[in-house]
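Visitor: Could you look at this predicted model? Sequence included:
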Amino acid sequence: MSQMDDTDRRLIAALRRDGRAALSDLAGTLAISRATIRARLEKLASSGEIAGFTVLTRADVTAAPVRGLMMIGIEGRGADRITGRLQGLTSVQAVHATNGRWDLIVEISTETLQQFDDTLAQIRRMDGVATSETSLLLSTRRPLTRG
């Protein structure tokens, strides 16, 4: 993968704010040509820096307003098995493998605190889950373009 420069980072930040922005709007915002924007997007996609695009709907935000991160410590070699079980839970939005103190970080979204608590209890009962720590997400802010 190639190194990203400041222009690449500013372009990605602009896309995080508005993933549907027209090339001409991005060019105006970043003060570079449309051709440069197109070439940068192609380069970022082909190098894997941009892995894909997604849509976040109002329903995604309002249907599951209780959100949190659960850090999980696993005993033994059960990470793949536990990851598979986690991915089967409807309240689990993503499972991230990590290093350091925690083996997995799980993004959870539910409609109510009771559902959130039930999900935590279900995960804690999984064979191989040794320890966990959970933090509720109170607000989310996306990075702003620098410079």
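Guide: Cool, the structure landed.
Visitor: all contacts plus neighbour counts: C-alpha atoms, from now on.
Guide: Fine.
Visitor: neighbours around Ala63, how many?
Guide: For Ala63, the tally of surrounding residues (other CA atoms under 10 Å) stands at 13.
Visitor: next, the one to line up against it:
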Amino acid sequence: MDQMDNQLIALLRADARLSVANLAHKLGVARGTVAHRIRRLEDKQIIVGYTVQLRPESQPSEIRAWMAIQVDGNRTNEVVAGLLGEPNAVALHDTNGRWDLMAELRADSPVDLSTVLERVRLIKGIRHTETNILLKTYR
């Protein structure tokens, strides 16, 4: 990846709906160059997909929570594999400090969240968890 690839990715992160023509204009290159670079980044699986971001308040009934996870010994790969199989875990992050992993969870109700927490806690290799429900997002 070169500087232009990085600029292209930055533009797509800001607005993945930008047209190839608009991207080309912003980068000061031909549309064919942008189309080729996007295709190459997708083929190399640097770009693996595009998504829609919703404002948190657009789904008021959805419960969002962060789960801090402490892994038992050297079982991080085992725990990560289990969490990647959890459909309600929408993001998973490796971190430092007291907690080894942070998982963003989403659920439709408190009962649903409780079920998700029970499933996650059954993953072998998890020593301890702490979950916080997100009440309000500012940005």
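Guide: Thanks, I have it. As the structure is a prediction and not an experimental result, all values here were calculated from the model.
Visitor: before we move on, what SS does the residue most central in space within the first structure have?
Guide: The residue lying closest to the centre of the first structure (CA atoms, centre = their mean) is Ala94, at 7.2 Å. Here Ala94 of the first structure is recorded as strand under DSSP: H, G, I helix; E, B strand; the rest coil.
Visitor: Give me the nearest residue to the residue located most distally from the centre of the second structure, chain neighbours excluded.
Guide: Farthest-out residue of the second structure from its mean C-alpha position, per CA atoms, centre = their mean: Ala30, at 31.5 Å. Spatial nearest neighbour of Ala30 of the second structure, chain neighbours left out: Ala24 (5.6 Å); criterion: CA to CA, 6 or more residues apart in numbering.
Visitor: Figure out the helix or strand that Arg119 of the second structure lives in.
Guide: helix 110-121 (DSSP states H and E).
Visitor: Tell me which residues of that helix come out buried.
Guide: 113, 116-117, 120 (16 or more other CA atoms under 10 Å).
Visitor: could you dump these to a markdown table with distance to Asp2 of the second structure?
Guide: A markdown table is the format used below for the buried residues of helix 110-121 of the second structure (distance: CA to CA, whole Å):
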| residue | distance to Asp2 of the second structure |
| --- | --- |
| Leu113 | 43 |
| Val116 | 41 |
| Leu117 | 42 |
| Val120 | 40 |
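Visitor: So for Ile108 of the first structure, what's the nearest residue that isn't a sequence neighbour?
Guide: Val92 is the one closest to Ile108 of the first structure (CA to CA, 6+ apart), at 4.6 Å.
Visitor: surely the one you found meets Ile105?
Guide: No: using CA atoms under 8 Å, Val92 of the first structure is not in contact with Ile105, being 10.6 Å away.
Visitor: Would you map the strands across the second structure?
Guide: All strands of the second structure, identified by DSSP state E, fall at 63-71, 89-94, 101-107, 126-133.
Visitor: neighbouring contacts of the helix holding Arg119 of the second structure?
Guide: Helix 110-121 of the second structure is contacted from outside by 63, 82-83, 86, 88, 106-107, 129, using CA atoms under 8 Å, 6 or more residues apart in numbering.
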